[in-house]
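In: Build me a structure from this.
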Amino acid sequence: MASPTIHLQAYPFKPRVFIISDISNEPDDAESLCRYLLYSNQFETEGLVACTSTWMRTKVCPQDMIKIIDAYASAVDNLNKHTHPDFPYPSAEHVRSLVRSGPPVYGMAAVGDDIPISEGAKLLVSRIEAASDQPLWVLCWGGANVLAQALLSIRNSHPAANSAALRSRVRVYAISDQDDSAGWIRAQFPDLFYIASVHAWNQYGMAAWTGISGDRYYGFDAGGPDFAKVTKDWIRENIQVGPLGAAYPDYMFIPEGDTPTFLYLVQNGLGVPEHPEYGSWGGRYGLVDGGQRASGHYADVADVVVGKDGRRHTSNQATVWRWRDAFQNDFAARIRWTMTPDFGEVNHAPVVYVGDDPGPAPVLLEAEAGTTVTVDASRTYDPDEGDRLTFKWWHYREPSATQWATHFEVEELVIRKVDGEGRVVNVTLPPAEKCCVHLISREAVARGQLLHLILEVTDNGTPALTTYRRIMIQATNKELKGGGGGAEAVGDAMKAVVEACQEKGM
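Out: Below you'll find the model as predicted:
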């Protein structure tokens, strides 16, 4: 009899991940590492390097990574009873072999042509130079001087064109700037793909990543996020249990501030890593240079989300906290996996088909403005016997917008269920004048907005788990309908749109 794990989600590839962490400056890095290991079956982990930061300037603590990996060693056999057989969890021995130290000094004190690079930076250089058709995701949970050392070493040892080609393989997601090397990196290598919130030094309450759990500590979006699943009581009951959960420390400021870096990469059908502007469990970000790509720096954008209080909240943190219920449930489910080899005792996420495609990659469609397309998710199933599924379809408008006021620019898709469960829907695109005209000139364009339809499928297990699919609909306008009424300035071009929205009370 085939194992039930054969019916779990499979993946087209594993993102390559290299983590740089100031572990032990406070508990949140240890918390994030515990959680990361629960998702390590989805990733090709290529390095775990202990670093400094402004909060811990003169030492690094790789031994504290080892302690958590030792706890993982007691959990990995059970974890492998709850993953697709083609995507097993790595052995603890292998993960231990990836641990290195960065320089035990602060920031740029470790960076220079005459300064030897650390063992951690040497490993990073080797991973960047390795032949691979996948980019390397460098996740910076603390200071960035390990990355700075590696990039400088590559620049000094390769011709300029080769150095640029090697940098093009790197993707960085940093939890703000935590030393003086991060700004140096972006100034020296502006082409580098680099996700990081921009704000004054130590003003973390302004950063998108704090949406993971920081609403009470930092005081943003009052009444919007549901704090229930990040309280110390909930964590004690649902996370600090089992062999790996026992290594998860109590939080001091906010829990798991570094976790959005890898939630961004989780293969659940929602995110598209090469497109930070699309949004995922790890938040949503946009290019700072207006899309000209002279700079590879992605910084915060805002989502409009209806909160627990029933009000609309517009913030950068909302790009993360809007998913909190789902990502905390997923975390709790994986902790339960560590405690039993019995597949039937615990919950597993649905597998969402769109047409004959089991995902998790997005589906791309093309349709003429004003027409209706049918999207069929009827083959979707849950791997746990007896679980019922709920289908929720909605239009994620913000990824299509070029400005803060999304409702001025992106018209709602009209979504109608075809069947009672909502496994099949008809989706009507806006007319050409709404989705296939240039924002300012108002000239008709043949290819208009890329519209994002999200399907959330949630089971009724304990805890309830959600899988997504993103259906991207490219609006077309073959006859160039809907143009006219443009202007040289955005105020003139948008006047009629603004007035119409004001009439609707928007």
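In: going forward, measure contacts and count neighbours with C-alpha atoms only.
Out: Will do.
In: burial measure for residue 259, as a count.
Out: Neighbours of residue 259 under the rule other C-alpha atoms under 10 Å: 25.
In: Make sure it is actually in contact with residue 37.
Out: No - Residue 259 is beyond contact range of residue 37, at 11.3 Å (criterion: C-alpha atoms under 8 Å).
In: Now for those two: what residues contact both?
Out: Shared contacts of residue 259 and residue 37 (C-alpha atoms under 8 Å, 6 or more residues apart in numbering): none.
In: ranges for the helices of the stretch 251-400 of the chain?
Out: Secondary structure of the stretch 251-400 of the chain by DSSP state H, counting those that start in this stretch: the helices cover 260-263, 318-321, 324-337.
In: Of those, which stretch is the most buried?
Out: Most buried of those, by mean neighbour count (mean count of other C-alpha atoms under 10 Å): helix 318-321, with a mean of 28.
In: Can you spell out which helices and strands pack onto that one?
Out: Here helix 318-321 touches strand 303-306, going by 3 or more C-alpha pairs under 8 Å, 6 or more residues apart in numbering; DSSP states H and E.
In: For the strand it packs on, which outside residues touch it?
Out: By C-alpha under 8 Å, 6+ apart, strand 303-306 touches 224, 312-316, 318-319, 322, 398.
In: do stretch 20-32 as well
Out: 47-53, 55-56, 60-62, 64-65, 68, 138-144, 146, 248-252, 254-259.
In: among those residues, which ones are buried?
Out: 47-53, 56, 60-62, 65, 68, 138-144, 146, 248-251, 254-259 (16 or more other C-alpha atoms under 10 Å).
In: What distance do you get for the nearest residue to residue 271 once chain neighbours are set aside to residue 470?
Out: Nearest non-adjacent residue to residue 271, counting by C-alpha to C-alpha, 6 or more residues apart in numbering: residue 280, 4.4 Å away. Distance, residue 280 to residue 470, by C-alpha to C-alpha, to the nearest Å: 10 Å.
In: let's see this one next to it:
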Amino acid sequence: MPTRHTGTAPSRLRRGTVAAIAVAVTATGALAVAGRADAAAGCRVTYSVTSQWPGGFGATIDVTNLGAPLSDWTLKFSFSAGQTVTQLWNGVVNQSGSNVTVINAEYNGNLGTNATVTPGFNGSWTGSNPAPTAFTLNGTACTGSTTPTTAPPTTAPPTTAPPTTPPPTGDSTKARVIAMTDGEVDDRSTMIRFLMYASDFDIAGIVQTNSKYQKSGHSRDKWVEAQLTKYAEILPNLRRHNPNYPDASQLQSVLRVGNENSNDLNVAPPSMATKNTPGEQLIINVLLDSDPRPVHVMAWGGANTLASALWRLRTSYSSADFNRAVAKVRIYCIWYQDGGGQWIEDNVREAYINEAYRWDNVWDYQSLSGPSPDYVKAYMTSSWLNTNVKSGHGPLGSMYPQSFVSEGDTPSFLHEIANGLNAHEDYTLGGWGGRSAYDDPGNKPRHLTDTTISDDGDRNKMYWRWIPAVQNDFAARMDWAVSSSYNGANHQPKAEVVGASRRDVSPGQVISLDASPSTDPDGNVLTYRWWQYGDADSVAAKVSINNATSQNAANFVVPNEPGKQVHIILEVADNGTPNLTSYRRLIFTIR
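Out: Predicted structure coming up:
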């Protein structure tokens, strides 16, 4: 990202919302539920097409277990018009012909009575796109009612104390990312934070590019290699706090150079002088591999290398390969720093692409606009940086190139950090990486931007509201770099709730909010706060949450707005040093 500029957002940006096509579905079949003998079994499914474009569509499947609690689940259904699931999240998919099987991911196998799980997917279609009409859960038809079953009894899993060391996270729970960087000074700052969070996502590539501000790029400086060398030095300590940090050699193996030709900055892919770069080919290979997870491609500089990859996929690969690749990609651009982002927006309208413009008003704290409180700015000062990153926090922290917080590209991966907000699933949900809205869904159904929206009337608050938690979390990671024992630093609490994260509710229903399953790995005292993220949800009402700072006595009344959603955020903070915050997002759909 370039040095901060001033000025207004481009006038071409328009405000819009995504039209969702919701189809309620009930079906017939049988279910074998793990539970006591003669326990009731049953399920309800709501299938919703959330967006559709020529040849492709996105959908969600709300699956509610009406019977005895399940320790794992398998959902089956069939398409009737040859549709194909190209990628799926919140589960593992297998498709044979028209028959689709979705089994739970490692993190969402437990499905209590009346709990809901929501697999989502992108798919392809030709001709027509009718909704499936028959679903089964563990073999039982989802009719919306229950039937008795004689499943043998099972023993409930034993209750265990919170672990004293964090367990490894399965790859299927992580977001996949590719970082594209032009190597400017703020990119080098962002990369330090990026490496400190390498445990939280799967880094599929680091591609060095250029931008209109760094016209020839900086791969020749070998700055990424230098940071990886320092990362390797602190890796033993990092793994004492989280065993999921990758080897430096693994990260080195996915480092590539893309297009750094200054003559190609504003040239459409067909006419680029530099094509088929190693960085471009890495992007193609990742988008075409067998891993079904979305790939979050983050443009810290220009997007020409990615644009060329998508052009080659369209012109040199099969239509099936192109559709599969485009369905997987999630693009987060820190501005459009060359012609690539705009070319993708205009020519690959199937691609999910986000323009982020507002972050530069936050990280450059001295010119932070709007009514942000002074305590937010305090987390962006030179004093904070020296105390928590540059001084006494290991060789990687000491490499931080600036004397102030210079990280113009950091929000591009903050959504992928495992903090419980799960905003990487949908950038409109809002989280540490900001919040966006669809710009022109009728014309460009997959284009998002942050320029036309606000949180609580402040156009920058979708970013700065999270700053204290974000910076404290980074400070704790830097403590990990120099702490050789798990007990020598603080770790994130685990925010948990009673019940599913997504639930169907009725107008006037009183909803109890219970965070009693939340834990802290360090035994710290926890505090709780429940709040409505009204800018991210769709109800017009401002929900009043009673006992909003209670662990298990909070509640609210569902507004009379059928078809809308209420988003409630649970914040769980510890009293460690620094104090850390984790979240759980609850989405209530009013039926």
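In: Need the TM-score between these chains.
Out: For this chain pair, the superposition-based TM-score is 0.79 by TM-score structural alignment, normalised by the length of the first structure; 423 aligned residues with a C-alpha RMSD of 2.4 Å.
In: coming back round to it: quick one: map the residue nearest to residue 271 of the first structure onto the second structure.
Out: In the second structure, residue 280 of the first structure lines up with residue 431, judged by TM-score structural alignment.
In: Same check on residue 92 of the first structure?
Out: Using TM-score structural alignment, residue 92 of the first structure pairs with residue 248 in the second structure.
In: now swap in residue 267 of the first structure and tell me
Out: Under the alignment (TM-score structural alignment), residue 267 of the first structure maps onto residue 418 of the second structure.
In: what's the neighbour count on that match?
Out: If you count neighbours by other C-alpha under 10 Å, residue 418 of the second structure ends up with 20.
In: re the thing from before, could you tell me which of the buried ones among the contacts of stretch 20-32 of the first structure belong to helices?
Out: The helices, defined by DSSP state H, take in 62, 65, 68, 146 from those.
In: Surely the match of residue 267 of the first structure touches residue 200?
Out: Yes - using C-alpha under 8 Å, residue 418 of the second structure is in contact with residue 200, at 5.9 Å.
In: re the thing from before, could you say which helix or strand holds the residue nearest to the match of residue 92 of the first structure when sequence neighbours are not counted?
Out: The spatially closest residue to residue 248 of the second structure, leaving aside those adjacent along the chain, is residue 232, at 5.5 Å (C-alpha to C-alpha, 6+ apart). Element membership for residue 232 of the second structure (DSSP states H and E) is helix 223-241.
In: What residues of that helix count as buried?
Out: Buried-residue list, helix 223-241 of the second structure, by 16+ other C-alpha under 10 Å: 224, 227-232, 234-241.
In: Stretch 408-425 of the first structure too?
Out: Neighbour counts over stretch 408-425 of the first structure (16+ other C-alpha under 10 Å) mark 408-413, 415, 422-425 as buried.
In: Now find how far off-centre that stretch is within its chain.
Out: Here stretch 408-425 of the first structure shows a centroid-to-chain-centroid distance of 25 Å under the convention C-alpha atoms, centre = their mean, to the nearest Å.
In: Then stretch 364-374 of the second structure?
Out: With C-alpha atoms, centre = their mean, you get 26 Å for stretch 364-374 of the second structure.
In: Mind listing the shared neighbours of residue 280 and residue 470 of the first structure?
Out: Between them, residue 280 of the first structure and residue 470 share these contacting residues under C-alpha under 8 Å, 6+ apart: residue 270.
In: Give me the mean distance between the helix holding residue 232 of the second structure and the first structure.
Out: Here helix 223-241 of the second structure, set against the first structure after superposition, deviates by a mean of 0.8 Å using mean C-alpha distance after the TM-score superposition for the first structure.
In: So residue 476 of the second structure sits against residue 490, correct?
Out: Yes - counting by C-alpha under 8 Å, residue 476 of the second structure touches residue 490, with 6.2 Å between them.
In: so what sits against both of those two?
Out: 577-578.
In: if we can go back for a sec, give the residues shared as contacts by residue 418 and residue 200 of the second structure.
Out: residue 174.
In: ok, and the closest non-adjacent residue to the residue positioned nearest the centre of the first structure?
Out: Central residue of the first structure (C-alpha atoms, centre = their mean): residue 264, 1.6 Å from the mean position. Excluding its sequence neighbours, the residue lying closest to residue 264 of the first structure (C-alpha to C-alpha, 6+ apart) is residue 282, at 3.8 Å.
In: State the distance from that neighbour to residue 187 of the first structure.
Out: Distance from residue 282 of the first structure to residue 187 of the first structure, by C-alpha to C-alpha: 25 Å.
In: Those two - which one has more neighbours?
Out: Taking other C-alpha under 10 Å, residue 282 of the first structure and residue 187 do not tie; residue 282 has more neighbours (28 against 12).
In: Wait, that one touches residue 257, no?
Out: No - judged on C-alpha under 8 Å, residue 282 of the first structure makes no contact with residue 257 at a distance of 10.9 Å.
In: Between the two, which contacts overlap?
Out: Common contacts of residue 282 of the first structure and residue 257 (C-alpha under 8 Å, 6+ apart): residue 209.
In: distance of residue 215 of the first structure from residue 357 of the first structure?
Out: Distance, residue 215 of the first structure to residue 357 of the first structure, using C-alpha to C-alpha: 38 Å.
In: So for these two, which residue has more residues nearby?
Out: Counted by other C-alpha under 10 Å, residue 215 of the first structure and residue 357 do not tie: residue 215 has more neighbours, with 22 against 14.
In: Contact partners for that one?
Out: Going by C-alpha under 8 Å, 6+ apart, residue 215 of the first structure touches 221-222, 225, 227.
In: May I see the PyMOL selection of the buried members of those?
Out: To isolate in PyMOL the members of those that are buried, counting by 16+ other C-alpha under 10 Å, one can use:
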select buried, resi 221+225+227
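In: and which of the contacts of residue 215 of the first structure is nearest to residue 101 of the first structure?
Out: Distance to residue 101 of the first structure across the contacts of residue 215 of the first structure (C-alpha to C-alpha) is lowest for residue 227, with 35.4 Å.
In: re the thing from before, quick one: map the residue nearest to residue 248 of the second structure onto the first structure.
Out: Using TM-score structural alignment, residue 232 of the second structure sits opposite residue 73 in the first structure.
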